[in-house]
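Engineer: Task: produce atomic coordinates for the following.
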Amino acid sequence: MLSRTADHLFWMARYIERAENTARMLDANYQLSLLPQSDEYAELGWRAMLSISELSGVYAAGHQGMKSRDVIDFMVRDLSNPSSILSCLRAARENARAVRSSTNSELWESLNTTWLDAQRLVADGILERDPYEFLEWVKFRSHLSRGVQLGTLVKDDAFWFMRLGTFIERADNTARILDVKFEMMEQRADTSAQPFDYYHWTAVLRSVSGFEVYRKVYRDVVTPERVAGLLILYGDWPRSLAASIAEVQHLIGKVMNGRSSETARMATQLCEELKNARIQDILQGGLHAYLVSFLARVNDLASHVSQDFLLPLAPEPGEPPPSSQSQTQTA
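Structural biologist: Model (predicted):
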């Protein structure tokens, strides 16, 4: 497959997944903001979300304070924010348009309709009326696009590159969601608010569609340690870090070429470490440090994927820069 085509497909899938996960992070914070709490703690949640998304500076450049409505607006419809939901949906649609012949009309219609309807919903004031309704809609549309991929596409290189983009992005975002919520709890001064803690971790689980999974796996009260264990190590649940990296390892094997042996080795090593890890050891060494290291390794793995299969991150001497939006975000 041409590297330009693979690049469009890979980033199309990453942007779809990123839009969904941004909606999930916003949903968790929005639900928590409705609980009785101090203004300082409510602000901490929004500030931590921007920090872990590496968007604090971009937000501060155009906003005063940390009001929930301003953060939601910035993370949903601000096109100057390349990770906003509308920016991601637009980039996914443009990448899909560039490779329509490598997918099918059903996938194109799904992404094009999502982009058009998202603009209409936001213009009609849905964020002011009910942010939750819009965030649920974004998650549904992401599920729909993946369903079209799984249900209608031939399992060839195009399919594998889309799936590879999906699971690299999912691993990155699940780690960020977990890290931001543990950081909030560690900074919380009032350690006696156990009922609030229950709703905090329940919201985290619901943000990744993990609450019912948690109940099936543990059949007990919700604790931070078990939440971390589920999101990091539970390989039978498709949103965990272990499951995402296992898929990445499998998919790299499907598209391997003569230059990708080091990329395959990195994916295999990370996959094996997650299979053999224990949550007690991770927590003892510090969860934040573990997740920061994990995110760095996923970013390095994504960079190797780009070098092996996709367009170069910078044009070679004498070549024009890429015309697509596929490189508007770093891995």
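Engineer: switch to C-alpha atoms for all contacts and neighbour counts from now on
Structural biologist: Fine.
Engineer: now Thr5: how far from Gln119?
Structural biologist: From Thr5 across to Gln119, the span is 27 Å (Cα to Cα, to the nearest Å).
Engineer: Three-state assignment for Asn112, please.
Structural biologist: helix (DSSP: H, G, I helix; E, B strand; the rest coil).
Engineer: So what's the residue count around it?
Structural biologist: By other Cα atoms under 10 Å, 19 other residues sit near Asn112.
Engineer: re the thing from before, ok, Thr5 and Gln119, which is more surrounded?
Structural biologist: Neighbour count, other Cα under 10 Å: between Thr5 and Gln119, Thr5 has more, with 21 against 14.
Engineer: need the contact list for the more buried one.
Structural biologist: Contacts for Thr5 (Cα atoms under 8 Å, 6 or more residues apart in numbering) come out as Val99, Ser102.
Engineer: Which stretches in the stretch 101-250 of the chain count as strands?
Structural biologist: For the stretch 101-250 of the chain, strands defined by DSSP state E, counting those that start in this stretch do not occur.
Engineer: Show the residue spans covered by the helices in it.
Structural biologist: Secondary structure of the stretch 101-250 of the chain by DSSP state H, counting those that start in this stretch: the helices cover 105-123, 126-129, 131-152, 157-187, 194-207, 211-218, 224-233, 241-255.
Engineer: want to try a markdown table for those, with distance to Asn21 as columns?
Structural biologist: Below are the helices of the stretch 101-250 of the chain laid out as a markdown table (distance: least, Cα to Cα, whole Å):
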| stretch | distance to Asn21 |
| --- | --- |
| helix 105-123 | 16 |
| helix 126-129 | 17 |
| helix 131-152 | 8 |
| helix 157-187 | 6 |
| helix 194-207 | 9 |
| helix 211-218 | 16 |
| helix 224-233 | 14 |
| helix 241-255 | 14 |
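Engineer: Tell me which of these lies nearest to Asp39.
Structural biologist: Within the helices of the stretch 101-250 of the chain, the stretch nearest Asp39 is helix 157-187; the backing value is 13.7 Å (Cα to Cα).
Engineer: for the closest one, which positions count as buried?
Structural biologist: By 16 or more other Cα atoms under 10 Å, the buried positions in helix 157-187 come out as 157-185.
Engineer: The structure of the following sequence is requested for comparison with the preceding one:
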Amino acid sequence: MLSRAADNLYWMTRYVERAEAMARILDVAQRMSLQRNAGLAGKSDEWEAALIIAGCDKAFAIRRGRVTRRAVIDFLAFAPDNPSSINACLRAARENARAMRAQITTETWESINAAWLELQGLTLAKVDADGPQAFFDWVCERSHLFRGVAEGTMPRGDAYNFMRLGTLLERADSTARILDVKYHILLPSLGEVGGAIDYYQWGALLRSVSALRIYRQIYRDAILPRRVAELLVLRADFPRSLHACFEGIFSILQRLRGHYRRDYPSVRLAEGMLMKLRYGDIEAIFDVGLHEFLTAAIDGNIELGAAIARDFMQPA
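Structural biologist: Model (predicted):
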């Protein structure tokens, strides 16, 4: 496959997954703010935390200044000058899809094109009037529809492999960021640990990654930070966990290596990250520091993305 085609397909799915991640980030901030407004004592910086998770806090400070609910939703959802906003991500995904019309199925193109066209009819005022939760759910549903259509119609060749690779790499990044900000930035005072606000924040986090019911099925206990971290980091049977993402990434890179019969540095990087997760222990991770572990995972994900770009998406 030509490097340009691989790049377009890879970034098409990364942008769709990033749009979903932004909706999930805003969803957890919204849920936490509602809990605070309902009378639960706690910090009021969940909207600032949303910007930090998204990596947009510095850009927001320069372009918007004061952090408010409406300003953050507008910046992360609709702002054309924010390349990570839902609007910008779906536009970029559609442009990549349009360039790859010959490589993707008609149904895959129509799903992303329809999502983009529908988004053009939405504004911050309409989202406020209808309730932001409905908008966040809509973004996630369109992302799920896109993946489901691609999964059900795309042949299992190189195009599908690069599409899946983009999804998994972006998903690993968003899972690590969401967990890190809750644990490190929104960590309550010692007197509040284990209290109502702490419990509801962890519950909101699990909802934001569609994991609350799965958590209860697996652990059948109160929501505990160590078990939440174990589910989102080490459980290979949870599809949004770091372990599950890197299982998929490594498997795809192995297939690509076998197909092109070359030894790629990205394969070794992915294998090293997978081994840390496969043989990791949550108690050891907490002893070292969950924040430090997640920061290293995010940095490793960025390094792996750069290696994949060098290996497959730059002309030889």
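Engineer: for the helices of the stretch 101-250 of the first structure, which one sits closest to Tyr59 of the first structure?
Structural biologist: Closest of the helices of the stretch 101-250 of the first structure to Tyr59 of the first structure is helix 157-187, at 17.0 Å (criterion: Cα to Cα).
Engineer: Find the residue at the geometric middle of the first structure.
Structural biologist: Asn173 (3.4 Å; Cα atoms, centre = their mean).
Engineer: Spatially nearest residue to that residue, not counting backbone neighbours?
Structural biologist: Asn21 (6.4 Å; Cα to Cα, 6 or more residues apart in numbering).
Engineer: quick one: contacts for that neighbour?
Structural biologist: Arg170, Asn173, Thr174.
Engineer: after the helix or strand where it lies, next one along is what?
Structural biologist: Following DSSP states H and E, one finds Asn21 of the first structure within helix 3-33. Tracing the chain past helix 3-33 of the first structure, the next element assigned as helix or strand by DSSP H and E is helix 39-52.
Engineer: What is the aligned counterpart of Ala309 of the second structure in the first structure?
Structural biologist: Matched across to the first structure, Ala309 of the second structure falls on Ser306, judged by TM-score structural alignment.
Engineer: now swap in Lys43 of the second structure and tell me
Structural biologist: Counting by TM-score structural alignment, the partner of Lys43 of the second structure is Tyr41.
Engineer: and the gap between the closest residue in space to that match that isn't next to it in sequence and Lys155 of the first structure?
Structural biologist: Using Cα to Cα, 6+ apart and skipping residues adjacent in sequence, the residue nearest Tyr41 of the first structure is Arg188, 7.3 Å away. Counting by Cα to Cα, the gap from Arg188 of the first structure to Lys155 of the first structure is 48 Å.
Engineer: between these two, which one's more packed in?
Structural biologist: Set Arg188 of the first structure next to Lys155 and count neighbours by other Cα under 10 Å: Arg188 wins out with 14 against 10.
Engineer: Any figure for the gap between that one and Glu40 of the first structure?
Structural biologist: For Arg188 of the first structure relative to Glu40 of the first structure (Cα to Cα), the value is 10 Å.
Engineer: circling back: separation between the match of Lys43 of the second structure and Ser80 of the first structure?
Structural biologist: As judged by Cα to Cα, Tyr41 of the first structure and Ser80 of the first structure stand 27 Å apart.
Engineer: neighbour-wise, which of the two wins?
Structural biologist: Per other Cα under 10 Å, whichever of Tyr41 of the first structure and Ser80 has more neighbours is Tyr41, with 17 against 11.
Engineer: Could you double-check that that one lies in contact with Ala189?
Structural biologist: No - judged on Cα atoms under 8 Å, Tyr41 of the first structure makes no contact with Ala189 at a distance of 9.1 Å.
Engineer: ok, how many other residues are close to Tyr59 of the first structure?
Structural biologist: The number of residues near Tyr59 of the first structure, taken as other Cα under 10 Å, comes to 21.
Engineer: just checking, it touches Phe74?
Structural biologist: Yes - with contacts counted by Cα under 8 Å, Tyr59 of the first structure reaches Phe74, the gap being 7.3 Å.
Engineer: got any residues that touch both of the two?
Structural biologist: By Cα under 8 Å, 6+ apart, no residue touches both Tyr59 of the first structure and Phe74.
Engineer: Would you agree Gly45 of the first structure is in contact with Glu183?
Structural biologist: No - taking contacts as Cα under 8 Å, Gly45 of the first structure lies outside contact range of Glu183: 9.2 Å.
Engineer: equivalent range in the first structure for stretch 288-300 of the second structure?
Structural biologist: So stretch 288-300 of the second structure sits over residues 285-297 in the first structure, by TM-score structural alignment.
Engineer: which of the residues in that stretch are buried?
Structural biologist: Neighbour counts over stretch 285-297 of the first structure (16+ other Cα under 10 Å) mark Leu287, His288, Leu291, Phe294, Leu295, Arg297 as buried.
Engineer: now, among the residues you listed, which is nearest to Glu94 of the first structure?
Structural biologist: Distance to Glu94 of the first structure across those (Cα to Cα) is lowest for Leu295, with 27.0 Å.
Engineer: In contact with the closest residue to the closest one other than its chain neighbours: list those residues for me.
Structural biologist: Distances taken as Cα to Cα, 6+ apart place Asp172 nearest to Leu295 of the first structure, at 6.1 Å, with adjacent residues excluded. Shown in contact with Asp172 of the first structure (Cα under 8 Å, 6+ apart): Leu295, Val298, Asn299.
Engineer: Many thanks, we can stop here.
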